[in-house]
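**Student:** Everything below, folded, please.
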Amino acid sequence: MRRWRGSGRFGARCLGAAARMLGARFQAERGSASLEFLGLGVVLLIPIAYGTVALLQLEQARLATDLGARNGARVLVTGSDDAAALAEQHIALALHDHGIDPAAARIEIRCAPNPDCAVAGDTLTVTVRTEVPLPFVPGAAEWLTIPVESSATYPRDRFEAMP
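**Tutor:** Next comes the predicted model:
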């Protein structure tokens, strides 16, 4: 078998040339990694943060309408004389506690099968609707809103009319 003389030097020369070439290339791009990180961070972090804030506001509105509808239906099912006024107060308080204007919410009360809820055993449904504007968009409250609606259904006690 024949051996080549100096073959170790050739490999060392190639490796040295490759290392110099890579070193020169990395020297030319020195400091651009931090700029790329900042650019990419701004491009990604701002939309993610905005989406998080928007989703939190939607969840807050969903919790408010859900709590308002549930408490309003519970109060109305009792059938007391001041139940309607008390239910409106409960709904307004639930909305106000979650930062939603109670005057902007729409409340709908339905009874089935009788629309007047006079018969024991009817089911009472309270629906609370509101609209959530997108955050940090001035003037968006009129044209760019997301509707949120919750309903709660409770049966009236069948035996409440009995002595």
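
**Student:** can we go C-alpha only for contacts and neighbour counts from here?
**Tutor:** Noted.

**Student:** hey, which helix is longest across the protein?
**Tutor:** helix 32-77 (DSSP state H).

**Student:** how deep is Leu144 tucked in, by neighbour count?
**Tutor:** Other residues near Leu144 number 13, with proximity taken as other Cα atoms under 10 Å.

**Student:** Find the centremost residue of the protein, please.
**Tutor:** If you average the C-alpha coordinates of the chain and look for the closest C-alpha using Cα atoms, centre = their mean, you land on Leu55, 2.1 Å from that point.

**Student:** mind listing the strands for the chain?
**Tutor:** Counting by DSSP state E, one finds strands in the chain at the ranges 106-112, 123-133, 145-155.

**Student:** could you measure Arg20 against Arg9, distance?
**Tutor:** Separation of Arg20 from Arg9 (Cα to Cα, to the nearest Å) stands at 16 Å.

**Student:** Minimum distance to Gly99: which of the strands of the chain has it?
**Tutor:** Ranking the strands of the chain by their distance to Gly99 (criterion: Cα to Cα) puts strand 123-133 first, at 10.7 Å.

**Student:** From the chain's centroid, how far away is that closest one?
**Tutor:** Here strand 123-133 shows a centroid-to-chain-centroid distance of 18 Å under the convention Cα atoms, centre = their mean, to the nearest Å.

**Student:** Need the contact partners of that strand.
**Tutor:** The contact list for strand 123-133, computed with Cα atoms under 8 Å, 6 or more residues apart in numbering, reads 57-58, 61, 65-66, 68-70, 72-73, 76-77, 104-113, 117, 140-141, 144-156.

**Student:** Here is a second sequence; please produce its structure as well for comparison:
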Amino acid sequence: MTPRRRDESGSALVEFVWLGILLLVPLVWIIVSVFEVQRGAFAVSAAARAAGRAYALAPDDEAGMARARTVARQTLDDQGADDMPLRVRVTCTTGRGHCHDGTSLITVEISSGIDLPLFPEALKDGQTSFALDARHTVPVGQYIQAGP
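**Tutor:** This is a model prediction of the structure:
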């Protein structure tokens, strides 16, 4: 008796489809995640620059901090990152505590993060967000207007 040969026509197509799905879905997720992190990085960088400029143009440190926070949040919203957390920190080179003195350097640090998209709920026990931060330094001019 001769053994019967099994007909394998069409099996290559099925194998190609399954391998395509198994390899393509993770690749698409990685690409989308990289684009989301890059979008967040651009948003945080723009927020640091805008907050630094707003702080430097304010009349005093308290108003500067309020303006820096407001402008940073608005910049993130404009970039489509309105759900990102925001932390603004301002430091300056003057030891006297007044950042608006003549030759001070104002440094604004923005810290935020972005959640990875399409992350399965079953795997959310671990870290699912990507931390982002940016720093921008603004020099205050040597000649500034004194008083009101």
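
**Student:** rewinding a little: can you put the strands of the first structure in CSV and add mean neighbour count and distance to Ala87 of the first structure?
**Tutor:** Compiled in CSV, the strands of the first structure are given as follows (neighbours: other Cα atoms under 10 Å; distance: least, Cα to Cα, whole Å):
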stretch, mean neighbour count, distance to Ala87 of the first structure
strand 106-112, 16, 10
strand 123-133, 21, 10
strand 145-155, 17, 13
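
**Student:** closest to Ile100 of the first structure out of these?
**Tutor:** strand 123-133 (8.4 Å).

**Student:** Give the aligned range of that closest one in the second structure.
**Tutor:** Per TM-score structural alignment, the counterpart of strand 123-133 of the first structure in the second structure is residues 105-115.

**Student:** quick one: that stretch to the first structure mean distance?
**Tutor:** After superposition onto the first structure, the average distance of stretch 105-115 of the second structure to its aligned residues comes to 1.0 Å, using mean Cα distance after the TM-score superposition for the first structure.

**Student:** My guess is Thr93 of the second structure contacts Cys99. True?
**Tutor:** Yes: here Thr93 of the second structure reaches Cys99: they are 7.5 Å apart, a contact under Cα atoms under 8 Å.

**Student:** what lines up against Ala43 of the second structure once you look at the first structure?
**Tutor:** Ala43 of the second structure maps onto Ala64 of the first structure when the alignment is built from TM-score structural alignment.

**Student:** For that match, which residues are in contact?
**Tutor:** Taking Cα under 8 Å, 6+ apart, we find Ala64 of the first structure in contact with 94-95, 97-98, 100.

**Student:** that older thread, matching the residue nearest to the centre of the first structure against the second structure, which residue comes up?
**Tutor:** Matched by TM-score structural alignment, Leu55 of the first structure corresponds to Val34 in the second structure.

**Student:** neighbours of Leu67 of the first structure, just the number please.
**Tutor:** Counted with other Cα under 10 Å, Leu67 of the first structure comes out at 22.

**Student:** residues touching it, list them.
**Tutor:** Neighbour list for Leu67 of the first structure: 91, 94 [criterion: Cα under 8 Å, 6+ apart].

**Student:** again, only this time at 7 Å
**Tutor:** Residues in contact with Leu67 of the first structure (Cα atoms under 7 Å, 6 or more residues apart in numbering) are Ala94.

**Student:** try Leu22 of the second structure
**Tutor:** By Cα under 7 Å, 6+ apart, the contact list for Leu22 of the second structure is empty.

**Student:** Map it across to the first structure for me.
**Tutor:** Across the alignment, which pairs residues by TM-score structural alignment, Leu22 of the second structure is matched by Val43 of the first structure.

**Student:** again, but for Gln74 of the second structure
**Tutor:** Checking with TM-score structural alignment, Gln74 of the second structure has Leu93 as its match.

**Student:** Would you check how far apart its match and Asp81 of the first structure are?
**Tutor:** With the distance defined as Cα to Cα, Leu93 of the first structure ends up 20 Å from Asp81 of the first structure.
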